[in-house]
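# One predicted model, sequence on top.
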Amino acid sequence: MIGATMTRTKKIILGICALILLLLVGGHLVQNKLDVVEVNQDVSTSVDFESRPVDRPNSESAPGATAPASPGTESAARAPDFFDSRTRESPRFAPIPRLSQPTRLATEAPTRPAVQHHFTPTSEEPTSTFSIDVNTASYTASRDALFNGLLPHPSSVRPEEFLNFFSYDYDAPPTGQDFSIKIDALPSYFGSDPETPRHLMRVGIRGADIAVEDMKPSNLVFLVDISGSMGLDTRLPAAQIAMRTLVESLRPDDTVAIQTYASGTHTALNPTPVASKNKIIAAIDALHARGTTRGDAGIIHAYQLARDAFIEEGNNRVIIFSDGDFNVGPPGKDLAQLIRSYRDDHITVTTVAMGLGSQDETMELLARNTNGNYVYIDTLEEADRVFKERIVGTLQVLAADVKFQVEFNPDHVRRYRLLGYEKRRLRNEDFKNDQIDAAELGPGHTVTAFYEVEFADELPDDAELARVDIRYKKDLGAPGQHLSQRLTPAQVYATFEQAPAQLRFATAVASFAESLQIQPGSDPPPPFNEMLAVVARSAYKDDARQVEFANLITFAQELWTAY
């Protein structure tokens, strides 16, 4: 009896000890999580970001011009837990390691580039040709990975999509013109070294703005993947939120149809005017994930729905919501060819990737081979950005088959390289060939490309350093049109600090993207400190997306350090 009582007493004592230990460990873990959030917030609250000037609206001809307004908070309160703010943590990933110094601002440029890139000598090939790219999926997918404690895979990082996520205060085009062109250059802050000074040459365009009320009538088909993989995490619920956001932004006479696919395919909603919004929303809310993924039949039926409701001179577009996991039937390459066959019908495509682990290569290929656009939705704010704030640019084609061709003057430019756009490069002879497709530009879209160049030692004031030619079509199937501008020494900023704030910010974005393409653990490490310093002196403090970018730099450095 006494022995039994002592045994029970020991169990009670051990239980109390275990409880105390659990509380101590749990409290430490909770504190760690709070510490992570504190570090994540420190950068955006302790750094003095650039103030947005108010006396130069919509211009970047001088440092610090007006940028697009930062996203509002009107809809933030209705964001579900799975589609929440940037401080979320997922139990699937370890917390981001904490560093003792959250704001590490370097005061000088890197002494040498982190990577030695391949340059093309102008004496061998002075001309470079590529298609534009308005996709942003690589940036938002990388952002999602970083905020979940992961470095994105280097092969999924496309610098042009990082650059084109942001807008850079380009002047609106003159009345009657489709887009404006911006060409300038500044010293390469992240690519120069004492022996080899380099410059970054920027080529930027901005499409003319079109108000929602002036947008062409829209005939949209949502092609929704409801296979079992879309039931993972929050993929299908996030897609449903994105679809509802888009429907709320449409006008009563626009139409929406819904085609689903999994093991088979099903028409969930025939073309329906948005005036019957409740019917459309009910069809969206009724979607459930199940089965395998066979996309070909769904694509065929979706395009048939688009044909049935086709609007002459309207926005006829199929929007694919999927994680890209086509595990039954034709692979992604064959599906891209299938969709491409419908391009002559003047039905365009948007691919929308859902969820970490989605098949980026497949979704990007579907968009690229059909000259459509590709986005990745990771937050409610991103759904608002794509399907509400930029709905006209997402749905309407302002200029089709847009190509850039840059010819450098070998007398004044020794070598050059194009940052990113690896999958968009074209043969030089394809520039004037209107049978060769390129990507489309939507109203209000901006496109930015950087060339890193090595100038000759002396540049005459009247020298033509490079000529930039742009070819495009006013609409799908229309004749090609041609624009041309040149770069002269007058457009080259003497120092990095003299360049406009948003141009300097763009160089940090490009450097960050190229740094994420470097294998973790490489030596030397990427210049994260210097990037953060540039962003701190150039990002607009009232632009939440630019301030958030500073946090991404700190997250990447923390993950890189802990690798």
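Structure's in. What do you need?

# Please make it C-alpha for all contacts and neighbour counts, starting now.
Fine.

# any chance you could map the helices in this protein?
Taking DSSP state H as the criterion, the chain contains helices spanning 2-46, 137-147, 159-163, 235-249, 277-285, 296-308, 332-340, 360-368, 380-384, 391-395, 501-516, 528-536, 544-562.

# With mean neighbour count and distance to Arg467 as new columns, can the ones you listed be given to me in TSV?
Written out in TSV, the entries for the helices of the chain read as follows (neighbours: other C-alpha atoms under 10 Å; distance: least, C-alpha to C-alpha, whole Å):
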stretch	mean neighbour count	distance to Arg467
helix 2-46	13	40
helix 137-147	23	29
helix 159-163	27	21
helix 235-249	21	40
helix 277-285	16	49
helix 296-308	20	41
helix 332-340	18	32
helix 360-368	23	27
helix 380-384	21	36
helix 391-395	25	28
helix 501-516	24	20
helix 528-536	24	29
helix 544-562	20	31
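
# Distance to Val492 for the ones you listed - can I get that in TSV?
As requested, the helices of the chain are exported to TSV (distance: least, C-alpha to C-alpha, whole Å):
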stretch	distance to Val492
helix 2-46	31
helix 137-147	28
helix 159-163	20
helix 235-249	42
helix 277-285	52
helix 296-308	48
helix 332-340	41
helix 360-368	33
helix 380-384	35
helix 391-395	31
helix 501-516	12
helix 528-536	19
helix 544-562	25
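
# ok, second structure coming up, stack it against the first:
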Amino acid sequence: MKTEVSNSLQGRVAGVTVNTAAGQPGGNTTVVLRGVGSINGNQEPLYIIDGVPANADTMKSIDPEDINSVYVLKDTAATAIYGNRGANGVIVVTTKESKKMSKRQFRKLQKKRYEQWQKENTPSVIIRDAAAPTSDPKAQTEKHEEKIPVDTEEYEAFEENKFESPASNPLSTFSIDVDNASYTNIRRFINNAQVVPKDAVRVEEMINFFKYSYPQPSSVNPFSINTEYSYCPWNPKHKLLKIGLQGKEIPAKELPASNFVFLIDVSGSMDAQNKLPLLKESMKILVKNMRREDRIAIVVYAGAAGLVLPATRGDEKETIISALNKLNAGGSTAGGEGIELAYKIAQENFVKGGNNRVILATDGDFNVGRTSNTDMQTLIEEKRKSGVFLTCMGYGMGNYKESKLETLSDKGNGNYAYIDNMQEADRFLDKEFKGSMYAIAKDVKIQIEFNPRHVQAYRLIGYENRKLRNEDFANDAIDAGELGSGHTVTALYEIIPPGVENDFVKTPELKYSQVQQNGNKYSSELATIKFRYKKPDGDKSTEIVQTIADTAVPLAVASGDFKFAAAVAWFGLKLRDSKLVPNKDVEAIKKLATEGILTNPEGYRAEFIRLVNRIE
């Protein structure tokens, strides 16, 4: 008789205990990792077979002779990679079958296995045909009830920026974007062997997930300005301009007092291990960074909104954590009502000259109250006037409403992140705590004027939903992005030099609008770049002007940061299947990224290369 694979693990893999029902040979077995406690009453570990999540039944169906290798992950080693799904440990299995396959065959197998696992583990809704005959109720139920997997993630559709001619449109204006939720969301799709939705890819958020080596500001301005000009890796006839901002790093002892209101979604849609349980553990990381002079209040919302913890001193950590631990999910989602209450509490405890912020944690499923993106935008624009900033944190899969969270953060003087596991929570709320939670400048806008002498055409890569009208640049009533302490912001422009044949932009001959070349006056300038920003509590903006020389260095000698940022942009454009990128070779992307790894103690750049390696 064939030995069941679960029993074959006993003694073969360290830390594994196999329990047989009623102690009877041949009875049902369960696998438990020794030293792992359960947070949900189920001690069964997560199985990863050839890189794909699997159920215990799938594991049991494998012939032990077909297993090539097995290893076990526990505690933080499991949750750092697999989030709360790995809370009871992870058993990672590689089969001999996978070793014999080509990369293409292996990915097809992964996709098939993941779709089966997702089908078995995704919540479902029942659809009934109200018009069905009623003479046989049983037959009606069997014929007219259908379980449909719930996968209602929402992403705002947008069109990729096109090339512009400086002869007819010399100005490019946009708001900075420090968000990086798109990258962590894409990482989740790739790690789960899923196809990445095109509209989930925001190239600027991918670029800005990573930090770059820009110098600290040396002037009175809150950020330094850094530019680099080289050649475009996906089209060597074109060039690439990198613009980088480095926010001033505020020493911990100089941080202003914080007035935080946690606005936590406890509706029924949050009842999953990678939602409310992960959310609560994430918030505890932020609580750890609080001081006596800081204050935290907790507002929750489901069918209605309520205050579960009034403003509490930051050093009363046990009280705050106890309130978090008591939260449970259930009910519909009164998102608008929750936002109203959270801002009310924030304003009641407002710290003048301090850091006043609502931190919204949700899957974004607002289905009661003000539901449309337009209604939510109007609400949050009203609340922005209070001087309270907003941070949005998205959780979960299958029901994640990225479009709503992005609308809220964009219009609420805020930022947003997608938290898929405790590793990402630790990065956003601990390692980058000051950048995520402490603004040093708001309404930061960039306007660049290209010199037609050196630029036939240009396009901004990404930032599609951050573009502004040119007249909005000097209008202080127009909202733009915020910059946090120590934050870096990077933008890339692809440039077609004069004389290069292309199919992207054609400038017609104009009789009355001839380009003024100004003799040799500006012959050495590629562009002039302007920045506007306000202080966090200010209403009037300050302008900075800087010129960029027309001096491009060969890509081979460009900085590691330039190469890596270009590689990330290239990968994002590939995922979006950009029609403006002729070369989408994965090996070329990986090679460029490898040249830009530099010193990367956190391993994020190396992780990016692993993601690239999983895409054909």
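Perfect, thanks for sending it. The shown structure was predicted, so the numbers you read here are calculated from the model rather than taken from an experiment.

# Out of the helices of structure 1, flag the one nearest Ala172 of structure 1.
Closest to Ala172 of structure 1 of the helices of structure 1, according to C-alpha to C-alpha: helix 391-395, at 14.5 Å.

# can you tell me how far Ser341 of structure 1 sits from Ile299 of structure 1?
To Ile299 of structure 1, Ser341 of structure 1 is 11 Å away according to C-alpha to C-alpha, to the nearest Å.

# To clarify, my last question referred to Ile16 of structure 1.
Ile16 of structure 1 sits at a distance of 61 Å from Ile299 of structure 1 (criterion: C-alpha to C-alpha).

# What of Leu23 of structure 1?
54 Å.

# residue contacts, the closest residue to Ser165 of structure 2 other than its chain neighbours?
The spatial neighbour of Ser165 of structure 2 that comes closest, neighbours along the chain excluded (C-alpha to C-alpha, 6 or more residues apart in numbering), is Ala457 at 4.5 Å. Ala457 of structure 2 sits next to Phe163, Glu164, Ser165, Pro166, Ile495, Ile496, Pro497, Val505 when contact means C-alpha atoms under 8 Å, 6 or more residues apart in numbering.

# Among those, the buried ones, what's the ChimeraX command?
Here is the ChimeraX selection string for the buried members of the contacts of Ala457 of structure 2, based on 16 or more other C-alpha atoms under 10 Å:
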select :163,164,165,166,495,496,497
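
# Format the contacts of Ala457 of structure 2 as TSV; extra columns: distance to Ala566 of structure 2.
What follows is the contacts of Ala457 of structure 2, written out as TSV (distance: C-alpha to C-alpha, whole Å):
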residue	distance to Ala566 of structure 2
Phe163	18
Glu164	20
Ser165	22
Pro166	23
Ile495	13
Ile496	16
Pro497	18
Val505	22
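
# Narrow the contacts of Ala457 of structure 2 to those in strands?
Ile495, Ile496 (DSSP state E).

# Look up how far Arg605 of structure 2 lies from the most centrally placed residue in structure 2.
Against the mean C-alpha coordinate of structure 2, by C-alpha atoms, centre = their mean, the closest residue is Ala181 at 1.4 Å. Applying C-alpha to C-alpha, one obtains 16 Å for the distance of Ala181 of structure 2 from Arg605 of structure 2.

# any idea whether Val18 of structure 2 is helix, strand or coil?
State at Val18 of structure 2, reduced to three classes by DSSP: H, G, I helix; E, B strand; the rest coil: strand.
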